[in-house]
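Trainee: pasting a predicted model and its sequence here:
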Amino acid sequence: MARQRLKSNLPTKICPVCGFSFTWRKKWAKCWDDVKYCSERCRRHRSSNQQP
């Protein structure tokens, strides 16, 4: 059985909409480079909060 990663060693990103720091999730394993938003709510509100 593979060793588990410590939660403190997981990669993190910062959501451009709310500024929240979020960590890697197993469901994002194949698309982590494409993940930009911490939640569906932030993804839906992305255009209203983006700066020019």
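Mentor: Okay, I see it. Numbering: from 1, shown residues only.
Trainee: contacts and neighbour counts: CA atoms only from here.
Mentor: Fine.
Trainee: can you tell me how far residue 36 is from residue 28?
Mentor: Distance of residue 36 to residue 28, computed by Cα to Cα, to the nearest Å: 11 Å.
Trainee: which of these two has more neighbours?
Mentor: Comparing residue 36 with residue 28 by other Cα atoms under 10 Å, the one with more neighbours is residue 36, at 15 against 11.
Trainee: one more to weigh against that first structure:
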Amino acid sequence: MARMIKKANLPSKICAACGLPFAWRKKWARDWDQVRYCSDRCRSGKVKPG
């Protein structure tokens, strides 16, 4: 059985576009250092910082 990691123990960052915090995701495991945005919407620049 796999060990469960609680979401509170995952690393997090602040989105460069919207300023909201977002947590680590398994799909970002290889390039977590380069991840700057919480979503594709923020990455495309359609969200205004606020």
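Mentor: Structure received. Everything numeric here is computed off the predicted structure, so don't read it as measured data.
Trainee: now stretch 23-39 of structure 1: which residue numbers in structure 2?
Mentor: Alignment note (TM-score structural alignment): stretch 23-39 of structure 1 is matched to residues 23-39 of structure 2.
Trainee: so what touches the matching stretch?
Mentor: Contact partners of stretch 23-39 of structure 2, identified using Cα atoms under 8 Å, 6 or more residues apart in numbering, comprise 7, 10-17, 20-22, 43.
Trainee: same check on stretch 43-50 of structure 2?
Mentor: For stretch 43-50 of structure 2, the external contacting residues (Cα under 8 Å, 6+ apart) are 17-19, 37, 41.
Trainee: now the two most distant members of the residues you listed.
Mentor: Comparing all pairs in the contacts of stretch 43-50 of structure 2 by Cα to Cα, the longest separation belongs to 19 and 41, at 13.2 Å.
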